[in-house]
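>>> the sequence and its predicted three-dimensional model are supplied below.
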Amino acid sequence: MTTDVARAAEEVARPRTTVVRDTPGYRVFRVVNAVVLGVVCVVMLYPFATIVAQSFSAERHINAGEVNLVPRGFNVDTYQLVMADSMFWANYRNTVVYTVVATVIAMALTTTFAYAISKRHLKGRSFLIGAAVFTMFFNGGLIPNYVLISTLGFKNTLWAIVLPNAISVFNLLVMKSFFENMPEELEEAAAIDGLSTYGIFFRIVLPLSKAVLATMVLFYAVSFWNSWFAAFLYMDRSELFPVTVYLRNLLAAATSATSVGGGSTDNLTQVDSNIKAVAMVLTVLPIVALYPFIQKYFVSGVMLGAVKQ
């Protein structure tokens, strides 16, 4: 008898799990959603897969338009020619340095500026926002910018690439809106605990802003990685070029024997046929490798464990 009572008590005390069953309409939505997203993924990946296939294909198949997803006449002559050049690796190293330094500086300036103008009690806030927005529509122009960079002595230096584009106003406004939507109770509680403004920013605000910070890092990194015009304009020495300028010059002069350092006519024809595809693959590969490590922040919840308003 005692055992039956204890067993009954356990049954009553045991938490019951409630299973929510999907409605027929929701199941149809999930199927349709999966199909649509699958089609979108295929449409987006198809051109890139074709470019990769062309980069490994032989010249006759490329010119005949026979390359589609799968390489035809597997050939790596162009990859070998490009990657055997020491200047390619020097320019690739330059691109990595330029991108890392520029992204760090851009994030430091953007986060601090956005946090400052997100405070409605800041004196001169309207002027600062207006000055930033003004630069989205008006700038000095190509020649004044070139004269300014030359006068400052930035030609043939890292700063000619990093400083002129250190702050993207679009990214600044996005981050400003994000900071404005953060609960004020968090900062007030941190201030009561004795944190200064800088302490609140570095120990409270930034750790809770991983999603937007990761997004901005990716935006800035992609922008600086793909940038070539600033280096093309402000740098005269080939050893200082980023890899985008190297590939641009190789692409522009692919049909010239001097542009590839000599070689047979067949080799030059092969290079001319798929240099565009090779340049695209070599340029986009590092960003594609970086994206999976940042993508998780795009879908992660923001303000997890914080006070909700």
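Perfect, I can see it now.

>>> C-alpha only now, for contacts and for neighbours.
OK.

>>> now the residue lying closest to residue 191 once chain neighbours are set aside: which helix or strand?
Distance criterion CA to CA, 6 or more residues apart in numbering; nearest residue to residue 191, sequence neighbours excluded, is residue 200 at 7.4 Å. Here residue 200, judged by DSSP states H and E, is contained in helix 197-200.

>>> relative to residue 208, how far out is residue 118?
16 Å (CA to CA, to the nearest Å).

>>> try residue 55
42 Å.

>>> compare these two (neighbour count), which wins?
Using other CA atoms under 10 Å as the criterion, residue 55 and residue 208 rank with residue 55 on top: 30 against 20.

>>> ok, how many other residues are close to residue 144?
Neighbourhood size, residue 144 [other CA under 10 Å]: 11.

>>> scratch that, residue 29 is what I was asking about
For residue 29, the neighbour count with other CA under 10 Å is 12.

>>> look up the closest residue to residue 297, ignoring the ones flanking it.
What sits nearest to residue 297 in space, not counting adjacent residues and going by CA to CA, 6+ apart, is residue 211, at 4.7 Å.

>>> might one say that that neighbour is in contact with residue 298?
Yes: using CA atoms under 8 Å, residue 211 is in contact with residue 298, at 5.8 Å.

>>> neighbour count: those two, which is higher?
Shown here are residue 211 and residue 298; by other CA under 10 Å, residue 211 has more neighbours (20 against 14).

>>> let me know the distance separating the more buried one from residue 240.
Distance from residue 211 to residue 240, counting by CA to CA: 34 Å.

>>> next: residue 269.
Separation of residue 269 from residue 240 (CA to CA): 29 Å.

>>> repeat that for residue 179.
Distance from residue 179 to residue 240, by CA to CA: 38 Å.

>>> below is structure B, check it against A:
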Amino acid sequence: MKIKESVASRLFDTFNVLLMILLVIVMLYPMVYVFSASISDDAMVASGQVLLLPKAVTLHAYETIVKNPDVWISYWNTIRYTVVHTVLTLIVTSAMAYPLAKKWLPGRRAILLMAAFTMLFSGGMIPTFLVVQKLGLLNSIWAIVLPTLISTWHLFIMRTFFEALPDELEDAATIDGCGSLQVLVRIVLPLSMPVMATIGLYTAVGQWNAFFDALIYLNDRSMYPLQIMLRNILVAGATIQVEGDTSQLQTLKYALIIVATLPILCVYPFIQKYFVQGAMIGGIKG
């Protein structure tokens, strides 16, 4: 039996469709514009002639980026910072969230309160810098990775997910002779792909786009991530030179934005199905 829709219902659906189309245009236009500007003539970009489609197509900016060794060094630094930080974050966060999800853990409530305290108060930038300096971590990958290794919000999300898993699965594994670590690795983590993918994506995107920690903790230019180079060009107006040739600044800015953004855009579709599930975890009672 077909249910007849009211006029108000049809108007509401039409409004939603138009609104979604508008939002898609608003989100896609900057990406299309940046790509078009990156392959257009620099003078036309600077004069504002490029609005949507490229004008006088040229790949000079991309050629300059490809030929510059500093770009590839900073690219490698960004990749290794992101991979190491994401992997260690997932390992440490899951190792801490799993016991906190168990009511039998001694001092569980006190630990949760201390963790929640860090969401409201922090030591500040200068004390954190002094700690990193005293530990001898300056100018190393660990200065980028360790200070932000655990997010309290991510810890609570993962703990909530672990609490929602059936106890019968863990009890069965324990009867079969598995210890707590084996239960976590063999039973809990394989069932926790949504929350792992969600936290992993947020962590990777945050680390990929991070540049402030590198400004504070790194003095060696060979350790700089890609975002530092991008910042220098966008904010400081620096240029990339290859064999005495200074690239056109406008198109270079947009080309470097595309190069810096592309990896994250390529990763997201592969974990989208887990991300959609994991994004709803925050709505579960803690």
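That came through, no problem. This is a predicted model, so every value here is computed, not measured.

>>> kindly provide the TM-score of these chains.
Remark: TM-score between the superposed chains equals 0.87 [TM-score structural alignment, normalised by the length of the second structure]; 276 aligned residues with a CA RMSD of 2.5 Å.

>>> the residue nearest to residue 297 of the first structure matches what in the second structure?
Superposed on the second structure with TM-score structural alignment, residue 211 of the first structure falls opposite residue 194.

>>> give me every residue that touches its match.
Applying CA atoms under 8 Å, 6 or more residues apart in numbering, we find residue 194 of the second structure in contact with 274, 275, 276, 277, 278.

>>> ditto for residue 140 of the first structure
Listed by CA under 8 Å, 6+ apart, the contact set of residue 140 of the first structure is empty.

>>> which SS class is it?
Per DSSP: H, G, I helix; E, B strand; the rest coil, the local secondary structure of residue 140 of the first structure is coil.

>>> trace it over to the second structure, please.
Mapped onto the second structure by TM-score structural alignment, residue 140 of the first structure lines up with residue 123.

>>> against residue 206 of the second structure, how distant is its match?
21 Å.

>>> okay, and stretch 222-233 of the second structure goes to which residues in the first structure?
Aligned by TM-score structural alignment, stretch 222-233 of the second structure corresponds to residues 239-250 of the first structure.

>>> could you do stretch 142-153 of the second structure as well?
Stretch 142-153 of the second structure maps onto residues 159-170 of the first structure, going by TM-score structural alignment.

>>> off-centre distance for the matching stretch?
In terms of CA atoms, centre = their mean, to the nearest Å, the centre of stretch 159-170 of the first structure is set 15 Å apart from its chain centre.

>>> list the buried ones in it?
Neighbour counts over stretch 159-170 of the first structure (16 or more other CA atoms under 10 Å) mark 159, 160, 161, 162, 165, 166, 167, 168, 169 as buried.

>>> residues touching the residue most central in space within the first structure, list them.
By CA atoms, centre = their mean, the first structure has its centre lying nearest to residue 218, at 2.8 Å. If a contact means CA under 8 Å, 6+ apart, then residue 218 of the first structure has 291, 294 as its contacts.

>>> what lines up with residue 264 of the second structure in the first structure?
Superposed on the first structure with TM-score structural alignment, residue 264 of the second structure falls opposite residue 287.

>>> isn't its match right up against residue 220?
No: applying CA under 8 Å, one finds residue 287 of the first structure not in contact with residue 220, separated by 11.4 Å.

>>> those two - which one has more neighbours?
residue 220 (23 against 14).

>>> rewinding a little: alignment lookup: the residue nearest to residue 191 of the first structure to the second structure.
Per TM-score structural alignment, residue 200 of the first structure is aligned with residue 183.

>>> isn't its match up against residue 175?
No: assessed by CA under 8 Å, residue 183 of the second structure is found out of contact with residue 175, at 10.8 Å.

>>> more crowded one of those two?
More crowded of residue 183 of the second structure and residue 175, by other CA under 10 Å: residue 183, with 18 against 9.

>>> and the more buried one, what does it touch?
Residue 183 of the second structure makes contacts with 170, 173, 174, as judged by CA under 8 Å, 6+ apart.

>>> can you redo these as TSV with secondary structure and neighbour count?
TSV is the format used below for those (DSSP: H, G, I helix; E, B strand; the rest coil; neighbours: other CA atoms under 10 Å):
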residue	secondary structure	neighbour count
170	helix	20
173	helix	16
174	helix	14
